[in-house]
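J.: the following block contains a protein sequence and its predicted model.
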Amino acid sequence: MEMLVASAVGVLTTVGIYLVLRLRTFPVIVGVSLLTYAVNVFLFASGRLAVNHPPILRDEALSYTDPLPQALVLTAIVISFGMTAVVVVVALGAYLGNDNDLVNDPDNPEDAISKEPEA
């Protein structure tokens, strides 16, 4: 089970970083969302949960699973939802203002895909 979760975190992180490095706005937003999902799965997996077992690891009261990762994941989900909503609104404003959704540096003259505003 741990290998499956570790592989899922690795794949989500790899795909998220790849998409963040794209030139279009939508893949960047999806990449940031995938990175937040990877962090959420990592935090949730650090809580020592097992499949089809109660949250008590042994008979002693000191061996309950840690509830802190679950609380952190719930908080991270809310924060990532708000962050995604803000980024989508900013990207939509940039698209409507420039008629393109490219993520490039307007000060760099070597950007062949930059679009100059019409006067």
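T.: Yep, it's here.

J.: please count neighbours and contacts with C-alpha atoms only from this point.
T.: Will do.

J.: can you list the residues that contact the helix or strand where Phe44 lies?
T.: Element membership for Phe44 (DSSP states H and E) is helix 25-45. Identification of contacts with helix 25-45 by Cα atoms under 8 Å, 6 or more residues apart in numbering yields 5-6, 8-10, 12-13, 15-22, 69-70, 72-73, 76-77, 80, 84, 87-88, 91, 101-103.

J.: where exactly do the helices run in this structure?
T.: Using DSSP state H, the helices of the chain run over 2-20, 25-45, 68-98.

J.: among those, which is the most enclosed?
T.: Of those, the one with the most neighbours on average (mean count of other Cα atoms under 10 Å) is helix 25-45, at a mean of 20.

J.: quick one: the helix holding Phe44 to chain centroid distance?
T.: Between the centre of helix 25-45 and the centre of its chain there are 2 Å (Cα atoms, centre = their mean, to the nearest Å).

J.: one more to weigh against that first structure:
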Amino acid sequence: MSVSLVLLVVMAVLYACGIYLMLERSMTRVLLGFLLVGNATNLLILIMAGAAGVAPIVEDGVGADSKYGAEEMTDPLPQALILTAIVITFAVSAFLLALIYRSWRLAKEDDLDDDEDDVAMRVGSESLLFEERDDGTEGDTEFGTRAQAAISEAAELEHHLEPPREKTKGAKK
């Protein structure tokens, strides 16, 4: 039961190229990278299945009078897993294609930009979600500072209305 070295090399190259493409900013490259990783995973399952054998459904069946033993037959589970992986890869690819199409229709570009909140989180500064921005817009929500005021009022109300909790452990009634 030896695995072909060529299959292992092809699988490793597919994984490497797929992950490299998935780390790009372009949605089309992300889609291509996802397809490469999906095909590499199918190869991995095929390699892990072992050596090819006889089909598990034979006319004689498996038994004492059969010409085939159980060890000479191929396990059908890896083939079912590959079929499932193909369907999942197809579905996610269709979803990514819809995202790419929508992005192209709205922005006429395929590259993703940095969000200001993501950059602020990366550098560890305060969130820009409810702050006034340089261009005069108020945060990411349509409500702007009104949403921040409502959140802070709700937090204060919750703090004042909550009764103090007493320790009842070991207390007698």
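T.: Looks like it arrived, so ask away. Note that this is a predicted model, so its numbers are computed, not measured.

J.: ok, back up a step: turn the helices of the first structure into a markdown table, including distance to Arg58 of the first structure.
T.: Shown next, in a markdown table, are those (distance: least, Cα to Cα, whole Å):
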| stretch | distance to Arg58 of the first structure |
| --- | --- |
| helix 2-20 | 20 |
| helix 25-45 | 19 |
| helix 68-98 | 19 |
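
J.: to Leu62 of the first structure, which of the ones you listed lies closest?
T.: Nearest to Leu62 of the first structure, of all the helices of the first structure, is helix 68-98, at 14.6 Å by Cα to Cα.

J.: give me the mean distance between the closest one and the second structure.
T.: Aligned to the second structure and superposed, helix 68-98 of the first structure gives a mean residue distance of 0.7 Å (mean Cα distance after the TM-score superposition for the first structure).

J.: how about that helix, aligned to which bit of the second structure?
T.: Mapped onto the second structure using TM-score structural alignment, helix 68-98 of the first structure covers residues 77-107.

J.: how far is the matching stretch from where the chain is centred?
T.: 11 Å.

J.: can you check stretch 21-32 of the first structure too?
T.: Computed by Cα atoms, centre = their mean, the chain-centroid distance of stretch 21-32 of the first structure equals 11 Å.

J.: quick one: it aligns where in the second structure?
T.: Counting by TM-score structural alignment, stretch 21-32 of the first structure pairs with residues 23-34 of the second structure.

J.: burial measure for the counterpart of Gly50 of the second structure in the first structure, as a count.
T.: By TM-score structural alignment, Gly50 of the second structure lines up with Arg48 in the first structure. Applying other Cα atoms under 10 Å, we find 14 other residues in the vicinity of Arg48 of the first structure.
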